[in-house]
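Student: Build the 3D model from these lines:
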Amino acid sequence: MLGLADVEAARDILAGTAVRTPVVESRWLSDLTGQQVHLKCENLQRTGSFKLRGAFVRIARLSARERAAGVVAASAGNHAQGVALAAQQLGIPATVFMPEGAPIPKERATRAYGAEVVFAGRYFDDALREALAYADRTGATFIHPFDHPDVVVGQGTVGLEMLDQVPDAATILVPAGGGGLVAGVALAVKAVRPGVRVVAVQAEGASAIAPSLDAGAPVRLDSMSTMADGIAVGRPGEVPLALIREHVDDVVSVSEESLSQALLSLVERAKMVVEPAGAAAVAALVDRPDAYQGPVVALLSGGNIDPLLLGKVIRHGLASAGRFLNLAVSLPDVPGALNGLLTEIAASQANIRTIGHDRTSSSLRLDEVEVRIECETRGTEHAEALIARLRDLGYKVL
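Tutor: Okay, the predicted model is just below:
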């Protein structure tokens, strides 16, 4: 049985290692929701995520013999960096198995913290299998990313900090994958202030906690599809699930569009760079701005995002918000027709990014050409007004 004393003991272990990350008020989210909203910035934690907390507590409690044999982990990134830095700080050899598609910045950071990185298979389960085999073969201790009491209470120290920083918090939103973070936060929060509402936020394409709660035991998803690799876990842990059942008030899920729009808004409005998983709590607020009593604390769980993915997600978020508009317009194939269309688009204050022509579509008449134009707009209302204007002028917007 885990309790507040266990989380407080973990806090003592982490003193001088984990950073007490800041809480900042978000004016744009407060305006959106009509409640006071704060952001707990674990994206500014050492290694760029909360994972250092649980990994350090787990490794710090190993015996001298276990330390001599080293530690091993399987991770696509954040847990890998947490284990690597914790092992470096404690003078313990570490090996991390990663799937072959792991983000390059996370792999490089893990190596920079002194761990040996081994690629194994295409998926996390492949890396996990190899890590467990390595542990059996060498005697190294396997450091689970979420399904261990020491890991859970280590992550729970985030909850103690949030209550100290926002003592009147009414709702806390926490990204959730395997469940270690939300279980630890809920354990700590409910022990200190039982009336605070704790909500776990999952990606729709990797939402395993709700069906597991319904089944009364961890259930493995048949498949997963989400950009939020930090919470893409197909089966929650047994230790976290028991705590979630006891202490978490609700489990919600958010779409890929919501994640990308939340990430974009955090960059634009809060000046915070986060990974898709780290934006999940904000996505829940954007999806249902009237659903949560304030003051609200939304946890930004991590900021380790590949710059290439960041670019893709920002473009996706701009498109989802109506800031990018893709037009397909059928024009007469005569001189001046394109110029007239471009003049109307310019008059609407939309900015043209790209133009393409198609004269071979089976839907076109012999004397027509299809023009594809990508525009930058000010948002959905501006985009819809432009389309309506073009149709009023007689253009065939496809």
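Student: alpha carbons only for contacts and neighbour counts from here, please
Tutor: Will do.
Student: Not counting sequence-adjacent ones, nearest residue to Ala69?
Tutor: Closest residue to Ala69 apart from its sequence neighbours, by CA to CA, 6 or more residues apart in numbering: Ala140 at 5.0 Å.
Student: these two touch, right, Asn326 and Arg372?
Tutor: Yes: using CA atoms under 8 Å, Asn326 is in contact with Arg372, at 7.1 Å.
Student: quick one, helices of the stretch 151-300 of the chain?
Tutor: Using DSSP state H, counting those that start in this stretch, the helices of the stretch 151-300 of the chain run over 180-192, 209-215, 238-247, 256-265, 280-287.
Student: Can you redo those helices as JSON lines, where the extra columns are mean neighbour count?
Tutor: As requested, the helices of the stretch 151-300 of the chain are exported to JSON lines (neighbours: other CA atoms under 10 Å):
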{"stretch": "helix 180-192", "mean neighbour count": "27"}
{"stretch": "helix 209-215", "mean neighbour count": "18"}
{"stretch": "helix 238-247", "mean neighbour count": "21"}
{"stretch": "helix 256-265", "mean neighbour count": "25"}
{"stretch": "helix 280-287", "mean neighbour count": "26"}
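Student: a markdown table for the ones you listed, including distance to Ala388?
Tutor: Rendered in a markdown table, the data for these read as follows (distance: least, CA to CA, whole Å):
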| stretch | distance to Ala388 |
| --- | --- |
| helix 180-192 | 46 |
| helix 209-215 | 43 |
| helix 238-247 | 49 |
| helix 256-265 | 25 |
| helix 280-287 | 27 |
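Student: Nearest residue to the middle of this protein?
Tutor: Ala277 (0.8 Å; CA atoms, centre = their mean).
Student: Just give the closest residue to that residue, not the sequence neighbours.
Tutor: Per CA to CA, 6+ apart, closest to Ala277 is Ala228, 4.5 Å.
Student: which residues does that neighbour contact?
Tutor: Contact analysis of Ala228 by CA atoms under 8 Å, 6 or more residues apart in numbering lists 203, 275-277.
Student: I have a second one here; can you model it like the first so I can compare?
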Amino acid sequence: MPLTTFAGPSLAEFEAARLVVTEVTQPTPMETSRFLGSILGSPVFLKCENLQRTGSYKLRGAYNRLSKLTAEERSHGVVAASAGNHAQGVALAARELGIKATIYMPLGVALPKLEATRDYGAEVVLEGHIFNESLAAAIEMAERTGAMFIPPFDHADIIAGQGTLGLEILDEIPDVDTIIVAIGGGGLISGVASAVKQKAALLGRTVRIIGVQAENAAAYPPSLAAGHAVTIDVHPTIADGIAVAKPGLQNFDIIKDAVDEVVTVSEDDTARAMLMLMERAKMVVEPAGAVSVAAILAGKVTDAGKTVAILSGGNIDPLVLQRIVAHGLAASERYLKLRIMLPDRPGQLARTAQIVSDANANVVEVLHTRHGRGLQIGEAELELHIETRGKEHRQLVVKRLRDEGFKVRISDDI
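Tutor: I've put the predicted structure just below:
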């Protein structure tokens, strides 16, 4: 079978990048997920790039790009803009290669990401309230000082470095049928798709590549429909690591030919996936890294055969993780928030608590007030946060309370 080629790096360039990248990266585990396999109806494996150095795949592309710099270019240092994983990848790559790195980050960047970037040896400049302001400042510094700007995804060396992950997957699961990959700007999936498809063609095989975007930041579906990269309005998403308004131009040229399908997942889908990964796989995965699993749970992937879902990153602020876990429990119908109207007289709180207890549910938070809007004199409102075991158990708890005459409203405001 003739070798398949795509715009961007050749298979030889991916193989060369692999030799470079192994100087600093480590092979990440490939774990079996029987739970996801039972949902998909075929074997599912998790490629745990969340356990990579710096906590994501970004180190691969950053190190490959920096390794190509000349001595003259290295002497001026490098500069990048990032709110997270790219920052850490560039910082560690620069440290390993003895290059001064300056990273521009937004003022509100999560503290763990800020501290990790500094710990890897980079100088961090907090500039701007949003990423685009940090990006503009980084580009201005590069033009002013001669430092080399390191883009997060739209560069052939970055793409070649990220594609080394695809070659690693083929080593571990040579007969893989489908690989599911998150998409932001497109650096990871363009590298993985091109490297895998070129290598698979040599073996006389085909591998299906499915990309996943957060539905609130999905630039690729309209871009692929239009035949060229288009800019979208990005809405708030927990998967901020893949919230990119416009595809990378080099990435898009590869993706339109090498990626078989692009699907989107909701915020609830992603939160459920993160919760499932913690409970079933014992993996802490950031939202952007969990969208591949979210696509399986949401039924967006079918007829997949032997499947690898890439967990692309694990860097998440613990405070954000706490909120997302609560959201995931609610999305999985295992967390119930109720508002109950009560007569304002002694014993009503104890009575509701006993009903919930008798239904084998657990109250985790209580708010009792006489001052809510719409309350009459002599009434109080009770807000209960309850742990349940799923949809049927939720319904039972609500039914028991209503059967006892309480006015119960279910709130989705978790």
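Student: Let me see the TM-score of these two.
Tutor: Here the TM-score for the pair of chains, by TM-score structural alignment, normalised by the length of the first structure, is 0.96; 398 aligned residues with a CA RMSD of 1.5 Å.
Student: Tell me which two of the contacts of Ala228 of the first structure sit farthest apart.
Tutor: Ala203 and Glu275 (12.9 Å; CA to CA).
Student: Could you check which of those two has the larger neighbour count?
Tutor: Comparing Ala203 of the first structure with Glu275 by other CA atoms under 10 Å, the one with more neighbours is Ala203, at 31 against 28.
Student: What does Ala16 of the second structure correspond to in the first structure?
Tutor: Under the alignment by TM-score structural alignment, Ala16 of the second structure pairs with Ala9 in the first structure.
Student: Have a look at how far, on average, the helix or strand its match falls within is from the second structure.
Tutor: Taking DSSP states H and E as the definition, one finds Ala9 of the first structure inside helix 4-14. Mean deviation of helix 4-14 of the first structure relative to the second structure after superposition (mean CA distance after the TM-score superposition for the first structure): 0.9 Å.
Student: Give me the contact list for that helix.
Tutor: Contacts for helix 4-14 of the first structure (CA under 8 Å, 6+ apart): 53, 56-57, 60, 150, 153-154, 156-157, 184, 187-188, 191-192.
Student: Show me which of those residues is closest to Asp287 of the first structure.
Tutor: Gly184 (25.0 Å).
Student: Roughly how far does the counterpart of that closest one in the second structure sit from Ala156 of the second structure?
Tutor: Using TM-score structural alignment, the equivalent of Gly184 of the first structure in the second structure is Gly191. As judged by CA to CA, to the nearest Å, Gly191 of the second structure and Ala156 of the second structure stand 9 Å apart.
Student: and what of Gly227 of the second structure?
Tutor: 21 Å.
Student: the more surrounded of the two?
Tutor: Ala156 (20 against 12).
Student: Aligned against the first structure, show me the partner of that one.
Tutor: Using TM-score structural alignment, Ala156 of the second structure sits opposite Pro149 in the first structure.
Student: Please give me every residue in contact with its match.
Tutor: Counted by CA under 8 Å, 6+ apart, Pro149 of the first structure has contacts 2, 239.
Student: circling back to that earlier point, what residue in the second structure is paired with the residue nearest to Ala277 of the first structure?
Tutor: That one, Ala228 of the first structure, aligns with Ala239 by TM-score structural alignment.
Student: quick one: contacts for the aligned partner of Thr47 of the first structure in the second structure?
Tutor: Matched to the second structure by TM-score structural alignment, Thr47 of the first structure sits across from Thr54. Counting by CA under 8 Å, 6+ apart, Thr54 of the second structure touches 85, 88-89, 92.
Student: mind checking how far the alignment partner in the first structure of Phe406 of the second structure is from Val371 of the first structure?
Tutor: Using TM-score structural alignment, the equivalent of Phe406 of the second structure in the first structure is Tyr395. When CA to CA is applied, the distance between Tyr395 of the first structure and Val371 of the first structure equals 11 Å.
Student: Looking at the two, which one has more neighbours?
Tutor: Val371 (19 against 16).
Student: Assumed the more buried one was part of a helix.
Tutor: No: assignment of Val371 of the first structure by DSSP: H, G, I helix; E, B strand; the rest coil gives strand, placing it outside any helix.
Student: all helices of the stretch 301-414 of the second structure, in order?
Tutor: 318-331, 348-358, 391-403.
Student: circling back to that earlier point, can you name the residues that contact the residue nearest to the match of Gly184 of the first structure when sequence neighbours are not counted?
Tutor: Once flanking residues are discounted, Gly191 of the second structure sits nearest to Gly163: 3.7 Å by CA to CA, 6+ apart. If you count contacts by CA under 8 Å, 6+ apart, Gly163 of the second structure has them with 14, 188-196.
Student: Please enumerate the strands of the first structure.
Tutor: Remark: strands assigned in the first structure by DSSP state E are 23-25, 37-41, 71-74, 94-98, 116-119, 141-142, 171-175, 197-203, 250-254, 296-300, 324-332, 351-358, 368-376, 396-397.
Student: And the last one against the second structure, how far off on average?
Tutor: Read that as strand 396-397 of the first structure. With mean CA distance after the TM-score superposition for the first structure, strand 396-397 of the first structure averages 1.5 Å from its match.
Student: Against which helices or strands is that strand packed?
Tutor: strand 324-332, helix 380-392 (3 or more CA pairs under 8 Å, 6 or more residues apart in numbering; DSSP states H and E).
Student: how far out from the middle of the chain is it?
Tutor: 38 Å (CA atoms, centre = their mean, to the nearest Å).
Student: what do you get for the fifth one?
Tutor: Going by CA atoms, centre = their mean, the spacing between the C-alpha centre of strand 116-119 of the first structure and its chain's C-alpha centre is 24 Å.
Student: do the same with the third one
Tutor: Centroid separation for strand 71-74 of the first structure versus its chain: 22 Å, with CA atoms, centre = their mean.
Student: against the second structure, where does it fall?
Tutor: Counting by TM-score structural alignment, strand 71-74 of the first structure corresponds to 78-81 in the second structure.
Student: What lies in contact with that stretch?
Tutor: 87, 90, 94, 99-105, 131, 134-135, 138-139, 141-142, 147-152.
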